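[1] from the sequence below, what's the structure:
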Amino acid sequence: MKNEFLAKSNGETIMEHTENLINNFKNFFTIYSEINVDKELLLLACIYHDLGKINKKFQSKLSGQKQNGELPHGLLSTSFIDSKSLSENGFDKSDIKVLSYSVALHHERDLSEISEEDFSSEIELMNIEADYFLKYLEKLQNIYFDYVNKNIEENLKYSIFKIENEKVKLKKLSKKYYKLNGRIYSQDFILSEKETFETFQKYVMLKGLLNKIDYAASSYIPVEEKNDFLEEKMDDFLKNVLKKDNPKNDWNELQKFMIRNQNENVVVVAQTGYGKTEAGLLWIGNNKGFFTLPLRVAINSIFSRVKNQIVIEKLENRIGLLHSDFREIYIEDIKKKEKNNLEKMDNDELFMYMDKTKQLSLPLTVCTIDQLFDFVFRAPGFELKVATLSYSKVVIDEIQMYSTDLLAYLIYGLKYITDFGGKFAIMTATLPGIITDLLKKEEIKFVTTEPFINDKKRHNLKVLKEVINAKFIKENYKDNKILVVCNTVKKSKQIYEDLKNLGIECKELNLLHSRFIKKDRAEKEKEISEFANPKRFKENVKKERELKNICENGIWIGTQVVEASLDLDFDILVTELSDLNGLFQRMGRCYRNREILDEKYNCYVFTEECSGIKSSKAVIDKEIHQKSKEALINIDGLLTEKEKLELIDKVYSTESLKDTEYYGKLVKNIYALKNYIVEYEKTKSEVQKIFRNIASRDIIPKIIYRENKKEIKKNIEILQKKAKGLNEKERKNLRSEKIEARREINQFKVAIPEYEFDDISPEQVEKIEINDYETLIILDCDYSYEKGFEVKIKNRDFFEDNTF
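    Model prediction:
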């Protein structure tokens, strides 16, 4: 066997790849020097992790001569660990065990079919190749001791490989250090609870950081970019933006509180418009941070705002966006720059930016919680996220909007990451008391303070013990902007049709819900945001609107999608009751920052026969709906921010909810995560389905497919192109084309509930196979820009009544 052993098909050698890891290891600790991980063990893991690739079958595979019976290289790498020498030189049994399992499982592979005999046999065969690799092993050993003696100890020298008489001696590790098909779990009946947790924590940190360093080296990206900019950029934002409007402007009390408590877990309540985004960034400071929100539209908006108004420069090294469509958003940004003749990234820069985002290497990431907190199910590979979060700060914005499932995952996840050293800040407009009680129950320490509210009079509320109706809406429509929010798509469409029948002109009437194709929904969100722009009262904006001839009166009818994702300011809100949290979110779209100057009502809530409550597919908890209704009975007139929070305390306290199904489910979910989930039992895809609660199917309406058939087929052809035979530049160009093609196709998709799709006649469904993993579903249904998706089945009412 020749002296050069390859690690990758691109020609990179094992030695080059290992040196890449070592450089990433060193760079990591120049940024995060105080991480709770054994640096010597981690450096050893970086050195050992890929040495098993010297085996003949792996090397043959890279040269295109694949052989049967190849064993995972991580497993074979364990044979390089000199456990005897390590044991004699300060490493205890748990250290070597953690090291061995981290190396063996750094790529999660199914080892269940591998026999002890095959394992031993492959190691024995590898001894032949190992002798050719001797000079590299000696070099790696010298690198190890150079680093250790310079940074950790002085003048240490012992063998980390089994080398005798210039011969490498590889053999299987003792079962006390590594057992084939074994795992290190958080529960071990042999060790004490304290010893078990310490060993498991050590393992999670070691394997997680090994994975992080290895993936970065394989992607040729920095393992971490340093946050040395955010505090300075926040100062610039204060001076150049806030003080530009008013020289007396300064950080408000919320923002100052967050600065003072940068080193603490924080739970704060602050009303809409109080600067929670700035407060969260000030709390993160020059640390690694994640900013999470419940809705993707809000995430995209925050990302856009922070990168354009605060971070501004060197974006690809500083801030990332992470959700399932983030690549498409990056491509869109590039296209916008191209359109405006601005300097744009080339493909190499774009893919590095994508890789840094995906590998959690950027200092600041705006993301959905499923991108982080899916680790609570501890599927194979979860260690990387936990290790990363152990030195990160996580902002949870608008926690009250999460379902009982997601809330349970969040609370358990916060307990998990704080145990590992991470920090969190919960910032919300309304905080259900059960959340703080559950945090305390889990012994999660945090600081809090009185809510940050002002005495602006924004909402004058009228509670109507009636069913929401179009007649009432028309009577209140007088050269103004009315927002109507219904609990379900069916109800919103019904109100829309009723208003049309009452003579409201179509140009003044608009509908927005989740059943529009992506392209149309984006357009509608743009329209409603422009129509109800909170800044429209400023003189310069007012003149712009006059020049554009923007209509200043109209009615928008929507569902939950308008609750917290869009920056809107309507004159009047008319809504049916969902629950108190939902109601106050909806009220936040009316008189967003304005003060009401007369005694007229500007918010009307209808409490009778509300949609989305009763059926088996109800979208709103029946008991909380009823408690919300009871809390509102005596409300009539001005409702201050303080009174809103008092109502929230009344409805969502543990005392109020302790006997409800809602609270029972929440507690049960947390208990299940703590006691019934066993590490590594679920696959990553299973966890994603559970966590994202995927119960919908993306379809393209047939009418949309026909109108755009040529474009869709062109993009399908791009997705079907093969990379085989292409050089590196051509591969990157094709990858870029495929991301753009997928983005273009997705513009024509709409998500419909799985239970509804299952009931649709097979004759209405046409499937177009893109590849082994992707299929386009074309559905024969009604669709229009005016009303969105509508099913062509007899029992339509049953299904539509339970969809936002």
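[2] from now on I want contacts and neighbour counts done on CA atoms only, so please keep to that.
    Fine.
[3] tell me who's in contact with the residue of the chain positioned farthest from its centre.
    Most distant from the centre of the chain: Asn165, at 53.3 Å, with distances by CA atoms, centre = their mean. By CA atoms under 8 Å, 6 or more residues apart in numbering, the contact set of Asn165 is empty.
[4] and the gap between it and Gly275?
    To Gly275, Asn165 is 69 Å away according to CA to CA, to the nearest Å.
[5] got it, and Leu410?
    Leu410 is 23 Å from Gly275, where distance means CA to CA.
[6] so for these two, which sits in the more crowded spot?
    Neighbours were counted for Leu410 and for Gly275 using other CA atoms under 10 Å; Leu410 has more, 22 against 14.
[7] to compare with the earlier structure, here is another sequence to fold:
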Amino acid sequence: MMNGVFEMYYAKPIDGPEGSYEYHISRCVEIYHQEVERNSEAIKKILVDVGYDQNDFKLYSYLAVSLHDLGKLSENFQNQMKNKLFNKRLRSIKFRHEVLSTLYMALATQNYLRHNKDSFPFHYYTVLSHHKCLDINFSSFFRERNINEDWFLLKQNEYEYGINLSKELAKVETEFVMDISKYKINIESIFKLLESYVLESYLIKSNLSKSNIRMLYSLYKGLLQYCDWIASSDKEPMQQTLSQSELKDRIKQKVESEGKIFVERQFHEKCAMAAKDIVAIAPTGSGKTEASLLWALNWEKSKVIFLMPTMVTSNSIFSRLAKHYFEEEHCGLAHSGSDVYFAIDPDFNEKERLELLQYKVFIPPVMVSTIDQMLTSGFNTGHWCLKEYALVGSSIIIDEIHAYDTFTLALITETIKKIKKLQGHVMIMSATMPSFLLQHFTKLLGISSPIVAEELMSRKQNKWRFIDKKIGEIKGEIRSYIDKDKKVAVIVNNIETAKKLYEEFSSDYETLCLHSEFIMKDRIEKEKILEENNDYNIVISTQVMEVSLDISFNIMFSECAPIDSLVQRAGRCNRKGEYEDSEFIVFDYSEISEKYVYRDRSDILAKTKEVVRNNQRLLSEREIFQMVSEVYEGFNIYDENYKKGQQLYEEIVEEETIFDLNYDEERLQTRLIDNIKISIIPYAYKDIVEELFEKGEYAKIALYEVPVGIGRFNKYIRRNYCENPYKLPIYTIEYNSDMGIVYNDNTIEMI
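    Now for the predicted structure:
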């Protein structure tokens, strides 16, 4: 209803007022004003830092939101809606409404453009690209540029309707061209205009650097997309409003519900009082997650974002936050397997498709994600503007910082710089913080020293021991501990060794084998058994035991690995302090570990062996921390891989700036190429996955996939592809739930 005159134009194929153009735009504008108010301080500082006029941002961002669907008022789009709603057969053609929206917005606001010729028109590019990818050739709109008809252009009354609605909803002064009858409308003209602003000759003369143009574009576009996505759902914008005192009460309730005595730790209090960027060091079991939440709540109504190294750790943190600390609807999870997580978890499997899409772009006020999901935003791929908009004024927690190679550390470093420009707050955490990482991140964040859980640094959980023998020479000692009814784990550095050990021990003992080459369904079940009721005599595993699993062993044998990996493994030995005679026993690494698994870290591997050999006793957390520092003394983080990561982001800013990219898969890796995995489906599950495909239950297909290293895939699996009508990655490879993939080639090269 505008000015008492009813005009029914559709924005969505929904019969009734909620499908109307007026309803959608009014919702978008309402959400826009709420968002600008919520982020007002952060946005103001961003604009001041880059030297961009605040009034210009208020005006142009409002125009983008209020006019982004102007093209939907055309007869063509309205006919499409009526055809869908009422099964009509009105005349219509395929034509992107964003093109008309941008064209008529430029026409309506030409006076602003004339008075600010040198100002980059962010709002035009934002509206044009709010649904489709934008590249230098405007390829997404090739069809629209080559249509010779003009009947679908906006008529004067349609145009006036959209402009008047924008004027009516505005809280800023607007100046529009109202009469378009005297203009000859040419679709190509808007593309010619937009091409002129991205010429190198213009960008060189601009008072904004390419980096700042990219950042402002992501701010404009992310804000528009956020408003559009929320307005298109049936939900209101959400904010987390939990206070520190309320969180402390919920932490206390959780601890006491587990039958423990709640004691408020100094480490938690220090983090709660630190209303600034921090680096935190705390051993396993110190409550790092709770400490980070207390830190994050220093900023009222700030979005909280956890960035984790793996899907397993992400799932674990999400579950803890949603069940114990925040409203479930306020929490989101994003990683490549999150759809599967929600499809099978009985506590969360009612999630709707739109809700899951909102998770992928970091819309919920409390987000948990693998760090890769955020790092890829620097590649200008997917909904990168929405992801970067989520960083504005937010509290970002990066956990397990020790887990990344130098290439990824470079991407993380550049992302942190971006977070700071967007007025976000950063907390970096680790149980093992080598001095090179500590120096790098304290300097990056401009802080003098880390917050350390000093009250736990004297804690002594395990006696460390080194055996100068290979795994084949210590099986008798392993058996002796099992025979004494000790809860034993053996961790080795490669999958084939784990399988062979399983075959040897399973004939005499209740044995569980856990590694990465199980279908997801089996791995989930194994991890659940371990956490809820581990009655096995011995558990044989690989590096997968290093992360997230809340399990505890009396005796742990570990093949020697880089010291930070050993510390993570040791965190699963006497984890809860329930054993008085626990031992963490390190044995010598194999040739496979040295030549293949850790070939790029062989010097660290050798130094770890030496340091562990020299520290065989009941160790305190402080002594373990010192061992980590000793191993990494002199380590150069700024190697060639670091430079590659840094240069990759710089090249994208320099060469592409605001444009979306379609790089090949290899270049888009956020981890070094050696870590690439290929998902396959063993032939045994062919009928099951084909049935799931036919039912449309696509997310559940991933339950039967196995991630395989690219080297093993190329050498042993690729040639065994099984043709199927759905092009699923099914391969005729032997598999069983006890050992995983079974390779029958005895000459297998263990990569």
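[8] strands of the stretch 401-550 of the first structure, residue ranges please.
    423-428, 447-448, 460-464, 481-485, 509-512 (DSSP state E, counting those that start in this stretch).
[9] which of those is buried the deepest?
    strand 481-485 (a mean of 27; mean count of other CA atoms under 10 Å).
[10] tell me, that one lands on which residues of the second structure?
    Aligned by TM-score structural alignment, strand 481-485 of the first structure falls on residues 487-491 of the second structure.
[11] now the counterpart of Met311 of the second structure in the first structure. Nearest residue, chain neighbours left out?
    Aligned against the first structure by TM-score structural alignment, Met311 of the second structure finds its counterpart in Arg296. Take Arg296 of the first structure and drop its neighbours on the chain: the residue closest to it by CA to CA, 6 or more residues apart in numbering is Thr368, 7.1 Å away.
[12] alignment lookup: the one you found to the second structure.
    Aligned against the second structure - with TM-score structural alignment as the criterion - Thr368 of the first structure pairs with Thr370.
[13] quick check: Ile46 of the second structure touching Lys420?
    No - contact criterion CA atoms under 8 Å: Ile46 of the second structure and Lys420 do not qualify, at 9.4 Å.
[14] which of these two has more neighbours?
    Ile46 (23 against 18).
[15] mind listing what the more buried one touches?
    Listed by CA under 8 Å, 6+ apart, the contact partners of Ile46 of the second structure are Lys421, Leu422, Gln423.
[16] check Lys738 of the first structure too.
    If a contact means CA under 8 Å, 6+ apart, then Lys738 of the first structure has Asn715, Ile718, Leu719 as its contacts.
[17] make TSV from those residues and add secondary structure and distance to Asn693 of the first structure to it.
    Shown next, in TSV, are those (DSSP: H, G, I helix; E, B strand; the rest coil; distance: CA to CA, whole Å):
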residue	secondary structure	distance to Asn693 of the first structure
Asn715	helix	29
Ile718	helix	31
Leu719	helix	27
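[18] which one of the residues you listed is nearest to Lys358 of the first structure?
    Comparing those against Lys358 of the first structure with CA to CA places Leu719 closest, at 21.3 Å.
[19] have a look at the second structure and report its longest helix.
    Counting residues, the longest helix found in the second structure (DSSP state H) is helix 210-232.
[20] give me the mean deviation of it from the first structure.
    Compared with the first structure after the fit, helix 210-232 of the second structure shows a mean deviation of 2.5 Å (mean CA distance after the TM-score superposition for the first structure).
[21] list the helices and strands that helix packs on?
    Using 3 or more CA pairs under 8 Å, 6 or more residues apart in numbering; DSSP states H and E, the elements in contact with helix 210-232 of the second structure are helix 21-38, helix 54-67, helix 122-128, helix 384-389, helix 640-655.
[22] tabulate those helices (CSV), appending mean neighbour count.
    Shown next, in CSV, are these (neighbours: other CA atoms under 10 Å):
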stretch, mean neighbour count
helix 21-38, 19
helix 54-67, 20
helix 122-128, 25
helix 384-389, 25
helix 640-655, 17
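[23] out of the ones you listed, which is closest to Thr432 of the second structure?
    Closest of these to Thr432 of the second structure is helix 640-655, at 20.3 Å (criterion: CA to CA).
[24] ok, and what's touching the closest one?
    210-211, 214, 378-380, 406-411, 414.
[25] now that helix against helix 210-232, angle please.
    80 degrees (axes from the mean of the first three to the mean of the last three CA atoms, to 10 degrees).
[26] helix 640-655 of the second structure: what's the following helix or strand?
    Per DSSP states H and E, helix 640-655 of the second structure leads on to strand 677-682 as the next helix or strand towards the C-terminus.
[27] what's the matching range in the first structure for that following strand?
    Mapping strand 677-682 of the second structure onto the first structure (TM-score structural alignment) gives residues 696-701.
[28] out of the contacts of helix 640-655 of the second structure, who's nearest Glu734 of the second structure?
    Of all the contacts of helix 640-655 of the second structure, the one with the least separation from Glu734 of the second structure (CA to CA) is Thr408, at 34.4 Å.
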